[in-house]
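Chemist: sequence unknown, structure follows:
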């Protein structure tokens, strides 16, 4: 039975980011590492976007925007993002970058199989695939089990779900240097619904119809709204180059309580997604750096996670969206209408001081959050 120091059950963003940080640290060359996934990561199955002021991963950033639009049915505002830029990375480019680096290290291996079970015994862990059984010292699990969240009602679960079309149009209607961050001018229908647009040329863009809500829609509903939005832009002829869809869990459920001394949940399975926005790339980068730093001096995974003020801010927002889903447009609009966009993005990156927090929070509808706070205390 093959034994490894570390086994990653799943090789998604957070697993690959953690292995990448291990490589950068230079502290794990003597450790045997195995990534197991039934997906070989050889197709462009997703894109990630994030705002950033550093040059991290710039070699695979496919597009950058210096401005972004926020809009609803009553106003639109162009946000100057400096010192940030909004960046886009294609999934396949990220996979190829990380696996190329992995291939240069003989202590790291990939197994293309499906994990069916994993467990912790007295002095080691066991991972079972459909074909074999392996042992290790530590498990990094990124296999998300939605039933863990759905089986309780203390922490709400909101889905960020979307379908996107990358189109090439006859008319030049897009501004290549300006992304549409959130456009709430689309009909809300009792939910939090917006259009998200990432232009690459004057006549090319990715348009995603996105919801923050509990329930998914039929594919036809997303696509009908995309078609309507395209027509409202004045586009009469276009071709669909590519389609994508996704469903990202947004929850403050304490996944870390399921960590053991030798098993840690990472990625969506560990609550690494930013609960109030569904953003994953920047959060995964930060969490993986923190986890690798932790591993240099600690061995008990139950000590890794700590709650902070941002977790509580996100929890209040999700409480509101869970009970009154239609309020999303009002809340985000109040933040972005006149707020300092740099401070807002810094706040969403969980890097603000208390004073900066107040600059953002004070613009939000106060009574809505007061009621949410009272409701949360009573829980």
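Modeler: Ah, there it is. All values derive from a computational prediction rather than experimental measurement.
Chemist: From here on, just use CA atoms for contacts and neighbour counts.
Modeler: Will do.
Chemist: And the residue nearest to residue 76 when sequence neighbours are not counted, how far from residue 194?
Modeler: With CA to CA, 6 or more residues apart in numbering as the measure, residue 70 is the residue that lies nearest to residue 76, at 5.7 Å, once sequence neighbours are left out. Taking CA to CA, to the nearest Å as the measure, residue 70 falls 10 Å from residue 194.
Chemist: Can you pull the residues that touch both of these two?
Modeler: When CA atoms under 8 Å, 6 or more residues apart in numbering defines a contact, the residues bordering residue 70 and residue 194 alike are 182, 183.
Chemist: for comparison:
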């Protein structure tokens, strides 16, 4: 069996970002590394959005950014003031191409298209099995999410599931300077449902039908919802140029408890997704920084975790949405109707002070959160 210093099972966002940053810091020169994934990463399979202040490290692959956006509640419409933040979009294919073009210059980094079927920590090393071959390594980074892991715990698990259409209209329709951040004016049907509209030009946009709920929908229902939304906007003459769909776990389950001495769960498999929103890109950017710093100091992966008060805030919201899934619209609408978008962004990035936390929390429906707090205490 071939032996590597590091193996990454799954070569998605978290794995590629980690290896890329190692490369930039000169930490790859003496370590044989293997990335295993069933996908070749040659397709635009997803879109990531995130907010940050002014310029950032990923601006070269940002395909579009917005300085402001619309928020639609069930009974109001508000233009959000982002302050110094910008809302940025990165396409999957742009990210993959950027990272992989860098990594191909390293002879010690091997990228293999194989499906991982299992792995075992033998204390002195880890064995990784694929459908066609077995490997060993000193350390394994696993980003392959197993839905059954969180389902076995006591923590609520929701899904952020979505389908998006990239469309091109015959006539100019969109204001490309403003996105629609969340539109809750669509029928909720007992769930938390909203639309994103991310215009790239007056004639092109990504429209994404998104739910926070426990169960997925039949494929046809996502398409029907997008068609109805376009019709309500007055858009009837358009071409669908691309589609995307996905499902992101939303849970406060302590994934770090499944780490071993030599196996570290990363990405969604490690709980790197922001539990209350499903946002992944910015959280992964931060976690990879923490991980690379950790690797310079520690060898036991069981020590890599952090549980803070933001984890508890997320737990309360998920507790509410798990029990009363239709409440999402009223919660997010209250936050953005009463609060400043820039402060909410800072809060969701887990960068606020306690006094700023209180300002955001004060905008939320208090009865719902008090009940959730009591359930978690008792």
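Modeler: Cool, got the structure. These numbers come from a predicted model, not from an experiment.
Chemist: returning to what we had before: residue 70 and residue 194 of the first structure: who's more crowded?
Modeler: residue 194 (25 against 21; other CA atoms under 10 Å).
Chemist: What strand or helix carries residue 356 of the second structure?
Modeler: helix 354-361 (DSSP states H and E).
Chemist: and for the following helix or strand past that helix, what are the contacting residues?
Modeler: Beyond helix 354-361 of the second structure in the direction of the C-terminus, DSSP H and E gives the next helix or strand as helix 366-377. Identification of contacts with helix 366-377 of the second structure by CA under 8 Å, 6+ apart yields 316, 317, 319, 320.
Chemist: how about the second one, secondary structure?
Modeler: It refers to residue 317 of the second structure. The three-state label given to residue 317 of the second structure by DSSP: H, G, I helix; E, B strand; the rest coil is helix.
Chemist: quick one, what contacts the residue nearest to it when sequence neighbours are not counted?
Modeler: The shortest distance from residue 317 of the second structure to any non-neighbouring residue, by CA to CA, 6+ apart, is to residue 276 (6.6 Å). Contacts for residue 276 of the second structure (CA under 8 Å, 6+ apart) come out as 250, 251, 314, 315, 317, 318.
Chemist: What is the burial count for the third one?
Modeler: Neighbour count of residue 314 of the second structure, defined by other CA under 10 Å: 18.
Chemist: and if you look at the last one?
Modeler: The local packing count at residue 318 of the second structure equals 27, with neighbours defined by other CA under 10 Å.
Chemist: now do the fifth one
Modeler: Using other CA under 10 Å, residue 317 of the second structure has 20 neighbouring residues.
Chemist: Show me how far whichever strand or helix holds residue 77 of the first structure is from its chain's centre.
Modeler: Element membership for residue 77 of the first structure, per DSSP H and E: strand 76-80. Offset of strand 76-80 of the first structure from its chain centre (CA atoms, centre = their mean, to the nearest Å): 23 Å.
Chemist: That strand against the second structure, how far on average?
Modeler: In the superposition against the second structure, strand 76-80 of the first structure averages 1.0 Å from its aligned positions (mean CA distance after the TM-score superposition for the first structure).
Chemist: Run through who's touching that strand.
Modeler: Outside strand 76-80 of the first structure, the residues touching it (CA under 8 Å, 6+ apart) are 66, 67, 68, 69, 70, 71, 337, 341, 342.
Chemist: Which residue ranges of the second structure form helices?
Modeler: 13-24, 92-103, 147-151, 219-233, 281-295, 309-323, 328-338, 341-348, 354-361, 366-377 (DSSP state H).
Chemist: For those helices, give me CSV that also has distance to residue 261 of the second structure.
Modeler: CSV is the format used below for the helices of the second structure (distance: least, CA to CA, whole Å):
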stretch, distance to residue 261 of the second structure
helix 13-24, 19
helix 92-103, 27
helix 147-151, 19
helix 219-233, 41
helix 281-295, 13
helix 309-323, 24
helix 328-338, 39
helix 341-348, 31
helix 354-361, 34
helix 366-377, 31
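Chemist: Out of the ones you listed, which gets nearest to residue 136 of the second structure?
Modeler: helix 13-24 (17.7 Å; CA to CA).
Chemist: Tell me which residue lies nearest the centroid of the first structure.
Modeler: The first structure has residue 280 as the residue nearest its centroid, 2.1 Å off, counting by CA atoms, centre = their mean.
Chemist: Who are the contact partners of it?
Modeler: By CA under 8 Å, 6+ apart, the residues touching residue 280 of the first structure are 48, 272, 273, 274.
Chemist: switch to 6 Å and redo it
Modeler: residue 273 (CA atoms under 6 Å, 6 or more residues apart in numbering).
Chemist: What is the neighbour count of the residue mapped onto residue 228 of the first structure from the second structure?
Modeler: Under the alignment (TM-score structural alignment), residue 228 of the first structure pairs with residue 228 in the second structure. Neighbours of residue 228 of the second structure under the rule other CA under 10 Å: 13.
Chemist: how close does residue 228 of the second structure sit to residue 186 of the second structure?
Modeler: Residue 228 of the second structure is 9 Å from residue 186 of the second structure, by CA to CA.
Chemist: Can you give the contact residues for stretch 125-144 of the second structure?
Modeler: By CA under 6 Å, 6+ apart, stretch 125-144 of the second structure touches 1-10, 115-120, 262-267, 269.
Chemist: for stretch 24-38 of the second structure, same thing?
Modeler: Stretch 24-38 of the second structure is contacted from outside by 4-11, 108-115, using CA under 6 Å, 6+ apart.
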